[in-house]
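Trainee: below: sequence and its predicted model.
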Amino acid sequence: MQIRLGGLETSEVAALLAEHVEDMRRYSPPESVHTLDLDRLRTPDLTFWSLWQEDVVLGCAALRELDPTHGELKSMRTSHAHRRRRVAAALLDHVVAEARRRGYARLSLETGSPAEFAPARTMYAAYGFTPCDAFGPYVADDFSMFMTLDLADQPAR
């Protein structure tokens, strides 16, 4: 597996992100879907990575700078066909390491609260993410859960 910077110009990543949006819309009402489209993922405040095995995209993740000490994990996705192969763990390791390299004190995320998101919440909790209040542009709602990782208190993995 190889993590590559970018990939948004490929049809494979576009299809993976379309799968992501479709799932988010299946489990959450429109006002609670916070996925980013391809154009929004290309903005300067975001860094996007895709994870590949040869010419097959397995997953993706992005890091958005909220301020000089606070980053946000965005667009974390493993393709349905490649789940349970440590794709998400590899991407999360990469994003957390980059957040540390940038000097962020905190890394936060928004994920869904329905049962379908339980595996993601479990993985984030295993990394030390804990529930927190809505942050940045978000407003608390019944379909969102907010989590944060205090990078200063957590040893590197």
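Mentor: Nice, thanks for sending it over.

Trainee: C-alpha only now, for contacts and for neighbours.
Mentor: Fine.

Trainee: looks to me like residue 47 is in a strand.
Mentor: Yes - per DSSP: H, G, I helix; E, B strand; the rest coil, residue 47 lies within a strand segment.

Trainee: hang on, isn't it packed against residue 62?
Mentor: Yes - between residue 47 and residue 62 there is a contact under Cα atoms under 8 Å: 5.4 Å.

Trainee: overlap in contacts of the two?
Mentor: Applying Cα atoms under 8 Å, 6 or more residues apart in numbering, one finds that residue 47 and residue 62 are jointly contacted by residue 41.

Trainee: next up, a structure to set beside the first:
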Amino acid sequence: MDLAIAAETPLQDDVRDMVSALNAHMIPLTPREFQFQLTVEQMAEPSVTVFVARNGDGNAVGMASLKEHGEGLGEVKRMFTKPEVRGQRVGSALLQQVEQRARDRGLSRLVLETGEAPGFEVAWRIYERSGFTQCGAVLDYPDSGYSRFYEKKFA
């Protein structure tokens, strides 16, 4: 697949559509009070970099974000690939872009929160194949049993 990944504004209709699709996918998997979703407007804040994957026709097929928290800490947020490209390593390519931006910005650690329920297995595989390891609760997320936490430290 011909794929281009670049940092883009989330304030575009095709990115908004992906955020809506991601939210729709997540809502039945985890109780709503344990879902920690950034809105498109929050994704447009200066502390967040949004990467968009586009196919050869220029259509958005995936996204991932890096949220910087200061003191060398970054967080992976809003990872999503459209169903028609799943299994083609688009998520891994997006995660590599997030990691490279984190390194370029001098961050020493990336963390993330994802679901702990059936339906999240593909996400776990992507993170684990990319060298993330499970850890305890991060940032201000509750250790509710509905979340799984990962981290990756940079040397």
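Mentor: Arrived safely, thanks for sending. Since the structure is predicted, the reported quantities are computational estimates derived from the model, not experimental observations.

Trainee: TM-score for these two?
Mentor: The TM-score (TM-score structural alignment, normalised by the length of structure 2) is 0.93; 152 aligned residues with a Cα RMSD of 1.1 Å.

Trainee: Three-state assignment for residue 44 of structure 1, please.
Mentor: Residue 44 of structure 1 ends up coil, using three-state DSSP.

Trainee: and it, what's its match in structure 2?
Mentor: Matched to structure 2 by TM-score structural alignment, residue 44 of structure 1 sits across from residue 46.

Trainee: quick check: next helix or strand after the helix ranked longest in structure 1?
Mentor: For structure 1, the helix with the greatest residue count under DSSP state H is helix 11-27. Reading on from helix 11-27 of structure 1 to the C-terminus, the next helix or strand found by DSSP states H and E is helix 38-41.

Trainee: find the nearest non-adjacent residue to the one residue sitting closest to the centre of structure 1, please.
Mentor: Taking Cα atoms, centre = their mean as the criterion, residue 76 is the residue nearest the geometric centre of structure 1, at 2.9 Å. Spatially, and ignoring its direct neighbours in sequence, residue 76 of structure 1 is nearest to residue 61 (4.2 Å; Cα to Cα, 6 or more residues apart in numbering).

Trainee: the one you found belongs to a strand, doesn't it?
Mentor: Yes - applying three-state DSSP, one finds residue 61 of structure 1 inside a strand.

Trainee: contacting residues around it?
Mentor: Shown in contact with residue 61 of structure 1 (Cα under 8 Å, 6+ apart): 48-50, 73-77, 91-92, 95.

Trainee: make TSV out of these and add distance to residue 1 of structure 1 and secondary structure.
Mentor: Formatted as TSV, the contacts of residue 61 of structure 1 follow (distance: Cα to Cα, whole Å; DSSP: H, G, I helix; E, B strand; the rest coil):
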residue	distance to residue 1 of structure 1	secondary structure
48	16	strand
49	13	strand
50	10	strand
73	21	strand
74	21	strand
75	19	strand
76	16	strand
77	15	strand
91	11	helix
92	14	helix
95	16	helix
